[in-house]
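Peer 1: sharing a model prediction with you, sequence too.
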Amino acid sequence: MTPVDLVCLPFAGAHMDPFHALRRECESAVPGLASMTVTYPGHGGRVHGALAPTILEMAHDALGEIDEHRARRGSGHRETVLLGYSMGGYVAYELAHLLADRGEPPVRLLAMAATPPAHLDGTDLDLGTDDELLEHCAQYGLVSPGSFPEGTMRRLFLPALRNDILAVDRYPTARGRRPLPAATELVVFTGAHDATVAHQDRWADLTAAPPRTHVYDGGHFFVTECRDALVRDVVAHLGTHRERTAA
């Protein structure tokens, strides 16, 4: 069987690995699977580095992290599965194009909690104050102004969150109209009560074959609200992928 790399791309403002438990369960259930979560510049263990202000720059940086991950595991052909959550879905979309541009086989893209990129509505956001930023992010159900009291926590964590929200808001719609590379497999995961995501059916515009879709009884962060069902579905897709590549 061809070994598989599962590459996870987090949502805006993530500093810790939100996929740690999911990755461990997938590795236990799918023999030969290796996984990693990309840390964006200026986030987590790279918090003192310069932020990447655009989705495309994040994707280029992620490509470098993938190459380092592969180098540590040794040479040899590996299949790549990209799991992108919210903002990470757009980074994964760009990354799929970058991998194809350098001649790699088509990836499988698992797009979670993300509006199709051509339908992102840029609004020229003006997030002038930290409280305005947190009020904007409250719609996703993860943070509120009270989540970050004044002081060190805001100085450490909010610059990355602000950067990421603006990167999504300013993503060029024209880039999001490009079909995914030929033979890319697309699977869409969404929360039934996620009011921040729209036009999920239009992901079909990006691939020759209709994407498979999973809908969970949760909001934007169904990754925690519906964790067991999500893990089960991701493991099932990874297992199916391996069976096909081994055939």
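Peer 2: Thanks, I have the structure now.
Peer 1: C-alpha from now on. contacts and neighbour counts both.
Peer 2: OK.
Peer 1: ok, now which ones touch Ala52?
Peer 2: 40-42, 58, 163 (C-alpha atoms under 8 Å, 6 or more residues apart in numbering).
Peer 1: change it to 10 Å
Peer 2: 40-42, 58-61, 160, 163-164, 167 (C-alpha atoms under 10 Å, 6 or more residues apart in numbering).
Peer 1: so Arg46 touches Thr39, yeah?
Peer 2: Yes. If you go by C-alpha atoms under 10 Å, Arg46 and Thr39 touch, sitting 7.2 Å apart.
Peer 1: between the two, which contacts overlap?
Peer 2: His15.
Peer 1: the two: which has the busier surroundings?
Peer 2: Neighbours were counted for Arg46 and for Thr39 using other C-alpha atoms under 10 Å; Thr39 has more, 22 against 13.
Peer 1: host element of the most centrally placed residue in the chain?
Peer 2: In the chain, the centroid-proximal residue (C-alpha atoms, centre = their mean) is Gly84; its distance is 1.9 Å. With secondary structure defined by DSSP states H and E, Gly84 is part of strand 79-85.
Peer 1: presented hereafter is structure B, for comparison with structure A:
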Amino acid sequence: MVAEIQPHCLEDDMPARAAADRELWIRSLRPAPGRAVTLLCFPHAGGAAGYFTPLARCAHESVEVLGVQYPGRQDRFGEPMIDDIFVLAERIHEALTSAPVEGPIAFLGHSMGATVAFEVARIMEREGQAPPVRLFASGRRAPSRSRDEGVHRLDDAGLVAEVRALNPAVAPAFDNAEFVSIVLPTLRNDYRAVERYRCAEEATVSCPITAFLGTEDPKVTRDDTSAWAGHTTAGFDMELFPGGHFYLEDQWERVYAELARRLPGR
């Protein structure tokens, strides 16, 4: 005879399951028990939460730094990947809602991550939740400037060449055939998601947006970046950094300094 499951048992398990789901998606990069603000970081195509670890090391003790871990990579390698920005944003929002961050939260998204962060912020507002205190959009065209460049349809050699050109620092890793076989499906999935994404020009969030751009970025122009101003009903500003698409990696301290002067309590 199967024992009857009592409703209260299920209820007792809910907080633990919610916390587990949040921990799957949201990783702590720098705890800050007495935090004034939380910074949630969204990685680029093919990227993972740990990409922002150098930024977390620069953070002030009053700033908690979290990173989003998308499925299909690192310790989530066996999970199905998500090739739809809107679905990905919904899942991240669900994880955040299951165990909400207390106090003010700011979003930082790099490249694809900026688009995902924007869509998570839009969901928060649709659900009647307080939006992030600021959205930092790094190395990404404004949502209404999205376009399909066909990168996700390239053959393996073409996709590898694209990544090498965008981030020469990682080029040597792509000489390893085993590494390539592991990361290429993730890269193709993420490029598919971001290249298929479309957003109306009138789509906005009510939080201020700060856009960061590397002056030598081969994919994102100043005009593309300035267009983020049309996607907020609050303030907008832009900060330029020397370097290419992955300008952050050579100047994490300066990136953090520009973040910090725009964060509350800092």
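Peer 2: Thanks, I have the structure now. Just so we're clear, the structure is a prediction, and the values are computed from it rather than from any experiment.
Peer 1: fetch the TM-score of the aligned pair.
Peer 2: The TM-score (TM-score structural alignment, normalised by the length of structure 1) is 0.84; 230 aligned residues with a C-alpha RMSD of 2.3 Å.
Peer 1: next one: Cys137 of structure 1 from Leu158 of structure 1, what distance?
Peer 2: To Leu158 of structure 1, Cys137 of structure 1 is 11 Å away according to C-alpha to C-alpha, to the nearest Å.
Peer 1: check Thr213 of structure 1 too.
Peer 2: Thr213 of structure 1 sits 33 Å away from Leu158 of structure 1, going by C-alpha to C-alpha.
Peer 1: and what of Pro145 of structure 1?
Peer 2: Using C-alpha to C-alpha, Pro145 of structure 1 is found at 11 Å from Leu158 of structure 1.
Peer 1: need the overlap of contacts for these two.
Peer 2: With C-alpha under 10 Å, 6+ apart, Pro145 of structure 1 and Leu158 have common neighbours 130, 133-134.
Peer 1: can you name the helix or strand that Pro185 of structure 2 falls in?
Peer 2: In this structure, Pro185 of structure 2 sits in helix 177-196 according to DSSP H and E.
Peer 1: average offset of that helix relative to structure 1?
Peer 2: Following superposition, helix 177-196 of structure 2 is found to deviate from structure 1 by 1.4 Å on average (mean C-alpha distance after the TM-score superposition for structure 1).
Peer 1: off-centre distance for that helix?
Peer 2: 16 Å (C-alpha atoms, centre = their mean, to the nearest Å).
Peer 1: next: stretch 216-229 of structure 1.
Peer 2: Centroid separation for stretch 216-229 of structure 1 versus its chain: 15 Å, with C-alpha atoms, centre = their mean.
Peer 1: can you list the buried residues in it?
Peer 2: 216, 218-223 (16 or more other C-alpha atoms under 10 Å).
Peer 1: want to try TSV for those, with distance to His193 of structure 1 and secondary structure as columns?
Peer 2: Below are these laid out as TSV (distance: C-alpha to C-alpha, whole Å; DSSP: H, G, I helix; E, B strand; the rest coil):
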residue	distance to His193 of structure 1	secondary structure
Tyr216	8	strand
Gly218	6	coil
Gly219	5	coil
His220	7	coil
Phe221	10	coil
Phe222	9	helix
Val223	13	helix
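Peer 1: okay, now the residue mapped onto Arg155 of structure 1 from structure 2: neighbour count?
Peer 2: Here Arg155 of structure 1 is matched to Ser181 in structure 2, going by TM-score structural alignment. Using other C-alpha under 10 Å, Ser181 of structure 2 has 12 other residues around it.
Peer 1: mind listing what Ser181 of structure 2 touches?
Peer 2: 156, 174.
Peer 1: how close does it get to His60 of structure 2?
Peer 2: As for Ser181 of structure 2, its distance to His60 of structure 2 is 38 Å (criterion: C-alpha to C-alpha).
Peer 1: can you check His152 of structure 2 too?
Peer 2: His152 of structure 2 is 38 Å from His60 of structure 2, by C-alpha to C-alpha.
Peer 1: higher neighbour count, the two?
Peer 2: His152 (21 against 17).
Peer 1: that one - that's part of a helix, no?
Peer 2: Yes. Applying DSSP: H, G, I helix; E, B strand; the rest coil, one finds His152 of structure 2 inside a helix.
Peer 1: that one and Leu159 touch, don't they?
Peer 2: Yes. Using C-alpha under 10 Å, His152 of structure 2 is in contact with Leu159, at 7.3 Å.
Peer 1: what are the ranges of the helices in structure 2?
Peer 2: For structure 2, the helices defined by DSSP state H cover 7-25, 53-58, 85-98, 112-126, 156-166, 177-196, 222-226, 252-260.
Peer 1: I'd like those helices as CSV, with distance to Thr204 of structure 2 appended.
Peer 2: Below are the helices of structure 2 laid out as CSV (distance: least, C-alpha to C-alpha, whole Å):
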stretch, distance to Thr204 of structure 2
helix 7-25, 25
helix 53-58, 27
helix 85-98, 15
helix 112-126, 7
helix 156-166, 29
helix 177-196, 18
helix 222-226, 14
helix 252-260, 21
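Peer 1: noted, bye for now.
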